[in-house]
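Chemist: no sequence on hand, only this structure:
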């Protein structure tokens, strides 16, 4: 009887043991993945129209007729220039005709100047202009270990409250990425167009989606508020990391992901990234955005805390849009 009971229980015990082993392995893998989700963040901006605007002068007509147009900057008569008298006592008709032709010529010259300057007057009337929300992500091998201290330095010294400071952050970050071309193995770009009144929510959605991939933000500088967590052990040195080609071809490696989010005034579109040349072009293009067009900026990277790693499994699970370059 006891032998029959043992024979009946033995398969059940094997099943329970196997399930327990699988569960332990799965949980240990999840803990390792979560431990690699420290992140850094630099950001700031304002979704408001720039204060400097230009306006087209309005037509002014005083009571009693004989209206005229306010002169354009740079001197000269406006057009039309109406003269109620054509010659007084003889000889004045030709003079007034010349003045009329001069006024017409001045009007044409001023119109040409305004058109050649890009039609800046249109901005003044558009209180809800178009905004481009861009995302550029770069995946680097962990051998680019100098990149993390450089991003930390940028975060600690950044002025995120001024347009000039945010433009400098963007330039310094893109330069840091351009200095490590041999370690850039993955990349992705994306551009969305929205009106100014809807661009902020669209930008925030993208930023929250990226930030939610971190278990904690161990270093952040947002609106000039610097927060940092305690440092941990350093990443493995270059002698402890395998050859980059083998890291890609033979499975789990260690990576660094850097994400750039920008909101720019007007139409701005990043090129699709299919190779290393496309990535260089995209980095140069996004890094050259002028301060007066850069409304908001987020620079996010993971891992940030020294000692954390991002495996290939984590990379493909959290960043499925990345392409091999």
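Modeler: Nice, thanks for sending it over. These numbers were taken from a predicted model, which means no experiment stands behind them.
Chemist: contacts and neighbour counts: CA atoms only from here.
Modeler: OK.
Chemist: can you give me the strands for the stretch 151-300 of the chain?
Modeler: Listed in chain order, the strands of the stretch 151-300 of the chain (DSSP state E, counting those that start in this stretch) span 184-195, 216-222, 225-228, 255-265, 294-302.
Chemist: looking at these, which is closest to residue 166?
Modeler: For the strands of the stretch 151-300 of the chain, the distance to residue 166 is smallest for strand 294-302, at 6.8 Å, taking C-alpha to C-alpha.
Chemist: mind giving me the packing neighbours of that closest one?
Modeler: Contact analysis of strand 294-302 by 3 or more C-alpha pairs under 8 Å, 6 or more residues apart in numbering; DSSP states H and E lists strand 38-45, helix 163-178, helix 196-211, strand 255-265 as its packing neighbours.
Chemist: take this one as well and set it beside the first:
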């Protein structure tokens, strides 16, 4: 009876989200992704699917919205209509109910041996302008050169992705983590697909996609960077499915827990333990800028990381931007760093 209820609930959520894709949800313009893996017993890469653009990366939301429409420039598309908000809220509620039920179903806590076949973890990091360009370029190189049709290739991509995120640590601004209890391979595959689908639905044009050995790419649509968006941020979503438990994070605002999770994911990065990987980032084009205000609207589940939990950086008292603590002035607005005698202006 319980298994039947879970199957029914998952089917309802999947059907709802497929139907929701017809609504003109506001999204960032560009993104990129790569991944692959297998939830079967064969160990070969690539059986979970995920063809390029099938989650909305090919412009399925229609045209009309330009990044920056929120910040003041004329042109509509700055808000969500009631026809979109109501089903979106209902869908999120359904997803939370089923996800929480799956978490409870899984059983044991971290470190226990009495668990199912697969564990899943997803971490989302919002990275500020100081590391945005370098991180975007790093992920694009991985997408264009990485081997996504073998477990060894996926393990290497996981290591390189984590390396890029750790190098950008001083620029971490926002974070979110999805924790799960171990579960069956069939249940894990459904959740893994949904997490990837949700992340790829946050943008309209997928500029690069490398999945299961098949690579697609296209040029970015014509756009210009808006001055009121600043240098912009990038959001990276990393989803991992493994044959062992993955560390859970209780407080996503503590960078120490985020580091520990990335370290634990690094330990998973081997062909025998890693089952599936998905990496999604947005925006992917230089002129497609996402402000922090837009980030909070596109990714409302992300929370600001406690500035005290990342050593070596401070936040400006005027514009609230982060910067290296050895600087005397904020590189964002020019204000004096905390503890200096300079006058603002």
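Modeler: Good, I have the coordinates. In this text, all values refer to a predicted model and were calculated from it rather than measured experimentally.
Chemist: any idea what the TM-score is?
Modeler: Once the chains are laid over each other, their TM-score by TM-score structural alignment, normalised by the length of the first structure reads 0.58; 209 aligned residues with a C-alpha RMSD of 3.0 Å.
Chemist: need the strands of the stretch 151-300 of the first structure in CSV (columns: distance to residue 136 of the first structure and mean neighbour count).
Modeler: Putting the strands of the stretch 151-300 of the first structure into CSV (distance: least, C-alpha to C-alpha, whole Å; neighbours: other C-alpha atoms under 10 Å) gives the following:
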stretch, distance to residue 136 of the first structure, mean neighbour count
strand 184-195, 5, 20
strand 216-222, 19, 21
strand 225-228, 24, 14
strand 255-265, 5, 24
strand 294-302, 10, 25
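Chemist: figure out which of those strands is closest to residue 22 of the first structure.
Modeler: strand 255-265 (26.5 Å).
Chemist: what range in the second structure matches the closest one?
Modeler: Strand 255-265 of the first structure corresponds to residues 233-243 in the second structure, going by TM-score structural alignment.
Chemist: now the helices and strands packed on strand 294-302 of the first structure in CSV, with distance to residue 280 of the first structure?
Modeler: Shown next, in CSV, are these (distance: least, C-alpha to C-alpha, whole Å):
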stretch, distance to residue 280 of the first structure
strand 38-45, 22
helix 163-178, 7
helix 196-211, 22
strand 255-265, 14
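Chemist: closest one to residue 306 of the first structure among those?
Modeler: Once C-alpha to C-alpha is applied to those, the stretch that comes out nearest is strand 38-45, at 9.1 Å.
Chemist: tell me the angle of that closest one relative to strand 255-265?
Modeler: Using axes from the mean of the first three to the mean of the last three C-alpha atoms, to 10 degrees, one finds that strand 38-45 of the first structure and strand 255-265 are set 10 degrees apart in direction.
Chemist: strand 38-45 of the first structure vs the second structure, average offset?
Modeler: Mean deviation of strand 38-45 of the first structure relative to the second structure after superposition (mean C-alpha distance after the TM-score superposition for the first structure): 0.6 Å.
Chemist: give me the contact list for that strand.
Modeler: The set of residues external to strand 38-45 of the first structure that reach it, using C-alpha atoms under 8 Å, 6 or more residues apart in numbering, is 152, 155, 160-163, 166, 211, 214-223, 295-305, 308.
Chemist: relative to strand 216-222, how tilted is that strand?
Modeler: Between the axes of strand 38-45 of the first structure and strand 216-222, defined by the same axes, to 10 degrees, the angle is 20 degrees.
Chemist: so strand 38-45 of the first structure corresponds to what in the second structure?
Modeler: Strand 38-45 of the first structure covers residues 30-37 of the second structure once aligned (TM-score structural alignment).
Chemist: can you give me how far the matching stretch is from the chain middle?
Modeler: Centroid separation for stretch 30-37 of the second structure versus its chain: 10 Å, with C-alpha atoms, centre = their mean, to the nearest Å.
Chemist: cool, stretch 92-111 of the first structure as well?
Modeler: How far stretch 92-111 of the first structure lies from its chain's middle: 50 Å, per C-alpha atoms, centre = their mean.
Chemist: tell me which residues of it are tucked away?
Modeler: Residues of stretch 92-111 of the first structure classed as buried under the neighbour-count rule (16 or more other C-alpha atoms under 10 Å) are 96, 100, 102, 103, 104, 105, 106, 107, 110.
Chemist: same check on stretch 279-299 of the first structure?
Modeler: Of the residues in stretch 279-299 of the first structure, those with enough neighbours to count as buried (16+ other C-alpha under 10 Å) are 279, 282-283, 286-287, 289-291, 293-299.
Chemist: which of those sit farthest apart?
Modeler: The span of these, defined through C-alpha to C-alpha, is set by 279 and 295 at 23.1 Å.
Chemist: separation between residue 150 of the second structure and residue 200 of the second structure?
Modeler: 22 Å (C-alpha to C-alpha, to the nearest Å).
Chemist: which residues does residue 160 of the second structure contact?
Modeler: Under the criterion of C-alpha under 8 Å, 6+ apart, the contact list for residue 160 of the second structure reads residue 142.
Chemist: ok, the counterpart of it in the first structure to residue 285 of the first structure distance?
Modeler: Pairing criterion TM-score structural alignment: the partner of residue 160 of the second structure within the first structure is identified as residue 172. As defined by C-alpha to C-alpha, residue 172 of the first structure lies at a distance of 13 Å from residue 285 of the first structure.
Chemist: give me the number of residues near residue 315 of the second structure?
Modeler: 17 (other C-alpha atoms under 10 Å).
Chemist: and residue 196 of the first structure, by the same measure?
Modeler: Close neighbours of residue 196 of the first structure, defined as other C-alpha under 10 Å, add up to 22.
Chemist: ok, it - contacts?
Modeler: Each residue near residue 196 of the first structure by C-alpha under 8 Å, 6+ apart is listed here: 47, 48, 128, 129, 130, 131.
Chemist: same check, this time on residue 142 of the second structure
Modeler: The neighbourhood of residue 142 of the second structure, defined by C-alpha under 8 Å, 6+ apart, consists of 157, 160.
Chemist: and it, what's its match in the first structure?
Modeler: In the superposition onto the first structure, residue 142 of the second structure corresponds to residue 154 when matched by TM-score structural alignment.
Chemist: repeat that for residue 194 of the second structure.
Modeler: Superposed on the first structure with TM-score structural alignment, residue 194 of the second structure falls opposite residue 205.
Chemist: kind regards, and thank you for your time.
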